[in-house]
Structures are given as C-alpha cells and as structure tokens.
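K.L.:
Fold the following.
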Amino acid sequence: MARIAHQLRSEIIARDQMIEAYRARGDMRMVARLEAAQVSLEAGTSPEWLRLRDAAMHKIGAGHMHDMDSVVTGIFLPMWRVRAYTIAEKINIWRGKLWSRPFFWDDLIRDDLGERFTEFEVPVYFFVRAHDLTANPELSRAYFDRIEAPVKRFYVFENSAHSPLFEEPERAIEILLRDVMRNVRRN
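P.N.:
From the prediction side, this is the model:
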C-alpha cells in the first residue's frame, strides 16, 4: 500500500512540505523546530527529525490518516481490539517495530528501489495517496513508470493521507475485487 521508492528523498520532500504548511498556518514555532530537524541525502535523518516527524505530520492531517492525532490513539490502541491477532502477536508487532528500526532504518531510507527492483513476474499494483507525506506520490509514480510487469496499475486516492484502506475503503475494495482478484483468478 505505502509504496516507498527512495525513502530518504521522500523524507526531504516531506520536511519541506511541512515547513511550507506550518508557515502558511503561521505556526513559526513548528517551522523553527522543523528547520532545526535536519534531513539530507548526505547525513540522512537526524534524531530530531525522527522525534518530530510523526507528530508534525499528524497535526496537519498528513500522517497515517487525515483525522488521526497520534499513532498511539489511531493505531496502537485500536490494534488491541483486533481479534485476528493473539496477545503475543500484538505485543511482538510493536516490539519488532521498536527493536528493528536501529538495525535497518538507515539502509532502508537510502535504498533506491527504482535502481534495484524494476522487473517483476507478477502483477504490480500501487495504491498511492495524493496527500501522503510518508511515501511521496511523485517518487512512487516515477518508480512505477520504471517497472516492467505482466500487469501493472497505479491508483491515486485523492482523499487519503497514508492509509487508503481505512480512509477510502469502498474504492479500495472495489479495486481489489474488480482488478486485483480478476487477475489472480486468470493466473
């Protein structure tokens, strides 16, 4: 769903767009905090950026969902009500997230997938959010255009921040049933 292409470039673009959004709101305190939280191709993401990023995105409606205030109230707590996971699985999802970041984050954000993965033997579907600051839609499109696959489709969700399955479920289900499942049945 969140098709990253070159995440470090996406982080740089997101920071610039957030500075612009907060400046337009007149929130110069947040502008100063974002400007101090460095992100660059050379240095990567600073600890200041990683601490500020999610909260700053959510505050302008560009985080996981437009109306989500925080990861804790929007994802962490609701996840505990999902019956599909055992208690141990729920705990391990978050343990894995916290444990793994120091080991792979820098490699992940610097990896240009468009340079490494362009040929697929399976259908490829990109669900891209028009207002996504986590996975930049223009970078996703540029990556998609380089891909060779037996079937490939690019869908833009105009009313979603980062989670079209939750923000535009009817359209997502329609695409999954009409396009994705039809191609699964053919193969």
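K.L.:
For the rest of this, base every contact and every neighbour count on C-alpha atoms.
P.N.:
OK.
K.L.:
could you pull out the helices for this structure?
P.N.:
7-25, 28-36, 47-59, 71, 77-79, 87-110, 113-116, 137-146, 164-167, 169-175, 181-186 (DSSP state H).
K.L.:
Could you count how many residues lie near Ser70?
P.N.:
For Ser70, the neighbour count with other Cα atoms under 10 Å is 18.
K.L.:
quick one: contacts for it?
P.N.:
Ser70 sits next to 54-55, 58 when contact means Cα atoms under 8 Å, 6 or more residues apart in numbering.
K.L.:
wait, doesn't Asp112 sit right on Arg3?
P.N.:
No. Contact criterion Cα atoms under 8 Å: Asp112 and Arg3 do not qualify, at 12.0 Å.
K.L.:
In terms of neighbours, single out the busier of those two.
P.N.:
Using other Cα under 10 Å as the criterion, Asp112 and Arg3 rank with Arg3 on top: 21 against 17.
K.L.:
Now do the contacts for that one.
P.N.:
The neighbours of Arg3, taking Cα under 8 Å, 6+ apart as the test, are 126-128, 135, 140.
K.L.:
any idea how far Gly114 is from it?
P.N.:
Taking Cα to Cα, to the nearest Å as the measure, Arg3 falls 11 Å from Gly114.
K.L.:
Next, the structure of the following sequence, for comparison with the previous one:
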Amino acid sequence: MFTQKEYVEIDGHEHGMIIEGTDKENPLLLFVHGGPGFPEYPLMAAEKLAWLEDVTVCYWDQPGAGMSYNPKTQGELSIDRYVNDCLAITKHLKQQWKREKIYLFGHSWGSMIACLTAHAHPEHFRALITSGQMGRHRESTKDTLKFLERSAAVRGEHGVVKRVKKVKIDDTLHENADYRMLLGKVNKYGGGMKKNGYSNTNSLVDIMKCRAYTLRERMNILPGAALTYKQVGKEMMDVDVAERTKRFEMPVYIMHGRYDYQTSLLEAERFFEKIDAPHKDFNVFENSAHTPFIEEQDKFIQLFQQILQNDGVTS
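P.N.:
I've put the predicted structure just below:
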C-alpha cells in the first residue's frame, strides 16, 4: 500500500490532498468530502475501507478544510468556487496519473459539488458515485427537524422538542447557533454519521489520531468548518441540485442510508427520479445512516466492484 501527501496551488491558494492505493495501475477516484469544510480522510483512515484494492483514491481537502485551510489566501467561498476547484483538481490528477478519465465520488455536501462538476464537465469522468445525496437542502432540513422532534418526543426529551419547534427555516438558519447545537442530537438519535452513533468526541479522536495530518492541519478542522458553513450556508440552502443537473453524460450511482437524516432519503430519491443519465442506479442501505460505505462496508464493496465491472475496469 502507498500513501502520498501533496499540495497543489490553485489561484494563489494551496490545496492539500492524500492519495492512497495498492496498485498505481488501478483506476483513479477523486473523493469529494462533506461538511462543508469537514474533511473525511481521518474517518476513512480509521475505518480502513477496503476499496483501495480496486482503486487509487485521492482525498482532497476542499478550501476551508484541514490541509486546505488558510483564511489569508482562500478568499470568499461559494458553490461555484468549489466546482471550479474540483475541476482544477481533476485536471491535475488526470495529468499527474496519465488518465483519460477518473471516477468522481461525492459524499453529503460533496455530492452537490460532485454533481455540479460532473454535469458541467462530463468529459473528465468515467462515472459519478454519491452517498448522502443532496437535493434541496431546505426541504431536507425540514425532514431533519421532523426526525429530531419525533425522536426527542419518544425519549421524553420535551426541552429538545420545544427547541426544535422554535427553529425557523429561513435565510438566517446557517447563523442559528441553537440549530447547530440541535444537529448534534441527530447523531445521538441514530440519524447522523452512523446509525449506531458517531459523536463529536468520536470525530475528534479520529482527527487527532490521523498521523497523515500535521498538528496544525488537525487544529484547522473545527474553525475551518465553522467559517466555511458561515460563508456558504445560505447559498447551499437555496440550491436545488436536481434542477441544476438534469442530465448527466456518464453513469450515476447513488448509495443512501435508510436512517440518514443529515441528508434526507426523500430528497435523494427525488433527485434520482428527476435526473437523466445513460445509466442510473439507486441503492438503499437498510442498516445505515449517513455513511453507508462505512456502516455496511461489505455491501458497499460488492456494489462498488460491480460499478467497476460495468465500466469494464475489472474482469
């Protein structure tokens, strides 16, 4: 197995990435993490997802996240900026690894960026794969709040029920500190990163144990995530990904957890129904929340290998 860490400058800002694999001749995949502003390499490294036998994976830290956090150079962040940067990283990888096309994998917020990039620049990608697929974040947030209210009521946490009812889904929601605190309950109730729970403490442990990151890069993650959400939260709330990406020129594969209440299953299903592609496939993971590729790894690897076979990569 090999692990490479590198930095690439785009428009005066340094982007960090970690590239891992077992065979440099394997197909190449760009992983677009969620958040916004929350890199997932520490989680992936801790869980040791077994897909490195089949692909070489580039874990790119987006502007404002971990290896790519620098308020002095990153400037104003926007969805279009992330799409442009994703395209630049794609071109860099294709040139560096001498690939005609690569796979694109988007998780959560990253599914939005991956979809917009693949839709606008299809010539670079063999297939689009997403998990925690975003659709209309405003509508997804309504589903999240219903889940919180229902779960709190079952547990007799009447104070939480009252707090949920006070939340207004408006243009200032991304600045609502009480709402951000409530989102921690999604993890507690089994609708967050993992159905069986994945607390902020669990996340911090994975981050601090991540040897590939310097101490400064580890410390960048929390302030980076806060700053990033503050800058793009309102714009994210207004986007309808299905309306922005009605047609794809490559196969599209979506994997979603039944218990995902960070990105609504209903919104993911609506997105799937509305888009057109040469081939599209939707798989629901019955025992997962927001990270089915971690929670049900055997099923994910089986489906992932089938994607590669469909593309003629493996025999």
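K.L.:
Run a quick neighbour tally on Val57 of structure 2.
P.N.:
Val57 of structure 2, neighbours per other Cα under 10 Å, totals 23.
K.L.:
Skipping adjacent residues, who's closest to it in space?
P.N.:
Leaving aside its chain neighbours, Val57 of structure 2 sits nearest to Leu29 (4.9 Å; criterion: Cα to Cα, 6 or more residues apart in numbering).
K.L.:
Under the alignment, what does that neighbour map to in structure 1?
P.N.:
In structure 1, no residue is paired with Leu29 of structure 2 according to TM-score structural alignment.
K.L.:
Please apply the same query to Tyr7 of structure 2.
P.N.:
That one, Tyr7 of structure 2, aligns with nothing by TM-score structural alignment.
K.L.:
Tyr7 of structure 2 - nearest residue in space that isn't next to it in sequence?
P.N.:
Closest to Tyr7 of structure 2 by Cα to Cα, 6+ apart is Gly16, at 4.4 Å.
K.L.:
Is it correct that that neighbour falls within a helix?
P.N.:
No. Gly16 of structure 2: not assigned to a helix; according to DSSP: H, G, I helix; E, B strand; the rest coil it is strand.
K.L.:
quick one on the thing from earlier: surely the residue nearest to Val57 of structure 2 and Tyr103 touch.
P.N.:
Yes. Leu29 of structure 2 lies in contact with Tyr103 (Cα under 8 Å); the separation is 4.4 Å.
K.L.:
circling back to that earlier point, still contacting in structure 2, which of the contacts of Ser70 of structure 1?
P.N.:
Compared against structure 2 with both residues aligned by TM-score structural alignment, their matches' Cα atoms under 8 Å, the contacts of Ser70 of structure 1 retain 55, 58.
K.L.:
quick revisit: for Val156 of structure 1, find the nearest of the helices of structure 1.
P.N.:
Nearest to Val156 of structure 1 among the helices of structure 1 is helix 137-146; the distance by Cα to Cα comes to 8.4 Å.
K.L.:
now the closest one: which residue numbers in structure 2?
P.N.:
Counting by TM-score structural alignment, helix 137-146 of structure 1 pairs with residues 265-274 of structure 2.
K.L.:
distance between the matching stretch and the chain's centre?
P.N.:
Taking Cα atoms, centre = their mean, to the nearest Å, one finds the center of stretch 265-274 of structure 2 at 16 Å from the center of the full chain.
K.L.:
got the buried residues for it?
P.N.:
265-269, 271-272 (16 or more other Cα atoms under 10 Å).
K.L.:
And for stretch 11-28 of structure 1?
P.N.:
Going by 16+ other Cα under 10 Å, stretch 11-28 of structure 1 has these buried residues: 11-15, 18-19, 22.
K.L.:
What are the contacting residues of that stretch?
P.N.:
By Cα under 8 Å, 6+ apart, stretch 11-28 of structure 1 touches 30-31, 34-35, 39-40, 45, 56-57, 60, 133-134, 136.
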